[in-house]
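>>> This is the structure alone, sequence omitted:
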């Protein structure tokens, strides 16, 4: 086992990307659309925040690495499905060939390329080649060891955590700010005291996958290393950020990870068509900043970020994900108007009118009558979620 390095990184931050990630595509009509990667990268390039020297192509991944968190039978059926040898009926017990996760050509190769990019990001950080690394194509947090779920075939984060544990002996904190519960990652490490998972998400009473209650705390020696904050529908910025910041600071201080892996789903925004939260771009300006600060305070700067959900690919995801990279690379947080060239290029394709500024217009939506009630309920949920941490014997 190679221990990770504490040497000064050669690079501040690297952006892991390959066009092969765009082949992870179910259909033209499917809500999971990797065109958001193109939109984000073009926006970052237009403002001068991303250049060719910062972009690192991922290495390939091996079946041995996939097997760290996947079953061999599952990998085999995904391979065969992508080459036309599996029917929907045969694939459904494995979660493929369904409405959410339909079969598409070369699905194994596309899925493996996502994993490869996340593993490349981990190697760069753990080997001290960079302090921070991002793979916005990753974050497929609903995948399980023997089943696809919720648009996710291979769970790159679960594989990456196992990989960092095995190769580097790392204690890993996984943080998930997607509006959907990070179920696949949580349950992969539910009995592992050397991995801690924290997910803040819309309550499962209304939203897929229906898990992520405060009572899901881990099992055995890992009891108390799984944290969930299921916030109420229509939660707004201030309540979201209060819960996230309070929990992050206490969890990191207690668990003392060697590295922080953040999943940055951009679907808690008011415009997202699949969720019911009422957040704005304000949370996406703050989420990576808080993670960045804590990585430097506790982990010698070691921080890997992946993407995740985000289904308003035109108005929300490019701006939200740009903030992950500008924070990670110490580029000044952008405000004011978006580049005219970017707006002109993509408005021609967009079915909705693009937001022309980095910040959302205010007000973005009508006042929510239950705001005070929702805020109070979320504060109570936070207290319950952190109870075991705050009352350790």
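All right, it came through fine. As the structure is a computational prediction, the values presented were derived from the model and not from experiment. Residues are numbered from 1 along each chain as shown.
>>> Only C-alpha atoms from now on, for both contacts and neighbour counts.
Will do.
>>> OK, contacts around residue 139?
155, 156, 157, 263, 264, 265, 306, 307, 308, 309 (Cα atoms under 8 Å, 6 or more residues apart in numbering).
>>> what's downstream of the host helix or strand of residue 244, the next helix or strand?
Under the criterion of DSSP states H and E, residue 244 resides in helix 237-255. Using DSSP H and E, the helix or strand that directly follows helix 237-255 along the chain is strand 259-263.
>>> Residues touching that following strand, excluding its own?
Residues contacting strand 259-263 (Cα under 8 Å, 6+ apart): 139, 170-178, 291, 295, 299, 301-308.
>>> Give the residue farthest from the middle of this protein.
Relative to the centre of the chain, the most outlying C-alpha is that of residue 393, 32.9 Å out, by Cα atoms, centre = their mean.
>>> now it: how far from residue 228?
According to Cα to Cα, to the nearest Å, residue 393 and residue 228 sit 21 Å apart.
>>> Mind telling me what element residue 199 is part of?
strand 195-202.
>>> Could you give the separation of that strand from the chain centroid?
Chain-centre distance of strand 195-202: 11 Å, with Cα atoms, centre = their mean, to the nearest Å.
>>> next up, a second structure to put side by side with the first:
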């Protein structure tokens, strides 16, 4: 088997709403620079994305919505019409070339999926992907098209595959969940901050799928201010049991890194430790259950200076079997970007022990999460688990 694949084009940077929007794909530039500073990216790793076709987009999205995105940056489309489809809003403002940029992101995830399923590599990564909020006929949460959903539908159509989707973004992976809510061949697992406090407000433990898909939707809503130990306990109690019962052919994982305490849009309190552990654990599950087949995408992450580059460098290092432990960040990278960063850049790959004060409600939060986790894990012992 050849080495892992890293899907990239500078054209991914064109998915950019405006200069002050929280979704800032400069994070891709920062991450790529850090990966290269560590010497982790060889020519053989890189593959360019292709554009998704309209037929591929239509595996998930309605023709009407695809057409409106195609026309969205034309001044002839009334604002009211765009807003019916979630466009020209505060979250999803229209920008020049929006259709081409969004379609390339989807094509990047399809490129990663094809590389894995055709046996060119075991693992492939598209950091521009993970736009998990886009719905069948509507933009949502900074997401125009849902690349993960399109890739899953593509795998179902072309490879008759059973897919495990694992989403560790702080925001619930609602768009992917709803796309496959009644599909017994797709399991969606989302660990996220509870929707009581955070967009999109969904992801309750009782959202378990419907009809023959009952049991193939798994949600672990974590309390606000959840820290590393409780987060990792929830992952370990739920995800291995789910994949063991479901027995997928391939894993598609979404690696939003907005659960970190520095993230400005969420209320979780994790450190870089979980972004060291998540890829390692998914990697092990892939080799245990899916013959190594693992497609990974990016996602949320709004501290683009201190968090995203480190988290996604750790992801690529694990995925490409070039594992990194805690160490100093390359001096050239820190010096290159410090002049632009609004914060002092970290100098270590992981956050130092004791860097953050414990949350005052730690025991209460951990207890609540343990109760939720136990409730979710019980589903895997029921007759209705995993659509069976």
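That came through fine. Nothing here was measured: the structure is a model prediction, and the numbers come from that model.
>>> Quick check: TM-score for this pair?
TM-score for the superposed chains, counting by TM-score structural alignment, normalised by the length of the second structure: 0.97, backed by 384 aligned residues with a Cα RMSD of 1.0 Å.
>>> which residues in the second structure does the helix or strand following the strand holding residue 199 of the first structure align to?
Once strand 195-202 of the first structure ends, the next helix or strand along the chain (criterion: DSSP H and E) is strand 226-231. Under TM-score structural alignment, the match for strand 226-231 of the first structure in the second structure covers residues 217-222.
>>> With stretch 100-112 of the first structure instead?
Under the criterion TM-score structural alignment, stretch 100-112 of the first structure matches residues 91-103.
>>> and if you look at stretch 361-374 of the first structure?
Counting by TM-score structural alignment, stretch 361-374 of the first structure corresponds to 352-365 in the second structure.
>>> rewinding a little: how big is the offset of the helix holding residue 244 of the first structure relative to the second structure?
Comparison of helix 237-255 of the first structure with the second structure after fitting gives an average deviation of 0.7 Å (mean Cα distance after the TM-score superposition for the first structure).
>>> mind checking how far that helix is from the chain centre?
17 Å.
>>> got it, and stretch 380-393 of the first structure?
The answer for stretch 380-393 of the first structure is 24 Å, by Cα atoms, centre = their mean.
>>> repeat for stretch 58-74 of the first structure
20 Å.
>>> Buried residues, it. List them.
58, 59, 61, 65, 66, 68, 69, 70, 74 (16 or more other Cα atoms under 10 Å).
>>> Looking for the alignment partner of the second one in the second structure.
In the second structure, the residue matched to residue 59 of the first structure (TM-score structural alignment) is residue 50.
>>> any idea how far residue 25 of the second structure is from its match?
Distance from residue 50 of the second structure to residue 25 of the second structure, by Cα to Cα: 19 Å.
>>> What ranges does the first structure have for its strands?
11-16, 55-56, 130-135, 172-176, 195-202, 226-231, 259-263, 303-306 (DSSP state E).
>>> what does the fifth one correspond to over in the second structure?
Under TM-score structural alignment, the alignment places strand 195-202 of the first structure onto residues 186-193 of the second structure.
>>> Tell me which residues are up against the matching stretch.
With Cα under 8 Å, 6+ apart, stretch 186-193 of the second structure has contacts from 152, 162-173, 176-177, 180, 203, 216-224, 235, 239, 246, 266-268, 386.
>>> Mind doing that once more with 6 Å?
Outside stretch 186-193 of the second structure, the residues that touch it by Cα atoms under 6 Å, 6 or more residues apart in numbering are 162-168, 170-172, 177, 216-222.
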